[in-house]
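Trainee: Just a sequence and a predicted model for now, questions to come.
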Amino acid sequence: MKPVIQEETTGCGIAACAALAGVSYKEAKQLADTLGIRAADKALWSDTQYVRRLLAAFDISASSSETAFTSWDALPDRALLAIKWHLEQDTPFWHWVVFVRENGVARVLDSKQALKSNTRKDFGRIKPKWFIEVTG
């Protein structure tokens, strides 16, 4: 699995779904547009229903609930992680990233444009709040 770079400041959810689906940001954005999902909508990173709908449109199954993060070893092999979680006027916001474990090697695919590498293994610096298991 390869990281997909978000082309919009608030496009992390679209980019995370694109990485899981193995498509480009542009392809995921086009599908998101048909579903009424827009990167400019702040709900994309304060509500899980948008990424769940986009994943379902790609025929990717995800857990129907969020699970509190306890440790990197406890994560499933594929998951959407909520990092940089914070409140703004009593509304939670976060940055979406993808956790993947392939052949026993764990990494985080982070879509943020400004990163030197969008494949991260600096787990001590990443502070997940919770995750959604991606099952199919």
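Mentor: Sure thing, it's come through.
Trainee: hey, let's count contacts and neighbours off CA atoms from now on
Mentor: Fine.
Trainee: Quick check: end-to-end length of stretch 21-39?
Mentor: Taking C-alpha to C-alpha, to the nearest Å, stretch 21-39 runs 18 Å from one end to the other.
Trainee: Against that first model, consider the following:
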Amino acid sequence: MKAVIQEDLTGCGIACVASLANVSYQQVKSVARTLGIDVADRRLWSHTAFVRILLNHYGIQALSGESPFRSWQALPPLALLATKWHRKNNQTFWHWVIYWKRPDRPVVLDSKFTLRNHVRTDFGRIKPRWFITVHDQM
């Protein structure tokens, strides 16, 4: 699996789905439009429904509901993590990343376009709030 870089400010969820589906950012963005999901819609990073709709479109199974983050060791082999969680005007927001227990070591795939390295192992700097378990497609 490769990190896909987000091309829009609110495109982290789209980029995560693209990574999991092994397709381009533009492909997922185009599918999102046909499903009525606009990349500018804040719900892409304040609700889970849009990301779940896109995962389902690509046949990627995710457990229903979200689980609170307890520790890196307690995470499943593949998960969408909500990081940079914050509340603004009584609405919650976060940044989507992928946690993946690769055969050689666990990594976080982070789509943020300003990062030098999108495959992260600096777990102490990443502050997940909760996660969605994704069934491993590998």
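Mentor: That came through fine. Please read all numbers here as calculations on a predicted model, not as lab measurements.
Trainee: Show me where the second structure has its strands.
Mentor: With strands called from DSSP state E, the second structure shows them at 67-68, 78-88, 91-101, 106-109, 119-120, 128-133.
Trainee: Quick one, which of the ones you listed gets closest to residue 46 of the second structure.
Mentor: strand 91-101 (4.5 Å; C-alpha to C-alpha).
Trainee: what inclination does the closest one have with respect to strand 128-133?
Mentor: Using axes from the mean of the first three to the mean of the last three C-alpha atoms, to 10 degrees, one finds that strand 91-101 of the second structure and strand 128-133 are set 60 degrees apart in direction.
Trainee: mean distance, strand 91-101 of the second structure to its aligned residues in the first structure?
Mentor: Comparing strand 91-101 of the second structure with its match in the first structure after superposition yields a mean distance of 0.5 Å (mean C-alpha distance after the TM-score superposition for the first structure).
Trainee: Other residues contacting that strand?
Mentor: Outside strand 91-101 of the second structure, the residues within contact range by C-alpha atoms under 8 Å, 6 or more residues apart in numbering are 12-13, 16, 45-46, 76-87, 106-111.
Trainee: and what of stretch 75-84 of the second structure?
Mentor: Residues external to stretch 75-84 of the second structure that are found in contact with it (C-alpha under 8 Å, 6+ apart): 16, 69, 93-102, 126-136.
Trainee: Using PyMOL, make a named selection holding only the buried ones among these.
Mentor: Here the buried members of the contacts of stretch 75-84 of the second structure are turned into a PyMOL selection, burial being counted by 16 or more other C-alpha atoms under 10 Å:
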select buried, resi 16+69+93+94+95+96+97+98+99+100+101+128+129+130+131+132+133+134
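Trainee: would a markdown table of the strands of the second structure with distance to residue 34 of the second structure be doable?
Mentor: Rendered in a markdown table, the data for the strands of the second structure read as follows (distance: least, C-alpha to C-alpha, whole Å):
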| stretch | distance to residue 34 of the second structure |
| --- | --- |
| strand 67-68 | 30 |
| strand 78-88 | 23 |
| strand 91-101 | 22 |
| strand 106-109 | 26 |
| strand 119-120 | 30 |
| strand 128-133 | 24 |
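Trainee: That'll do, ta.
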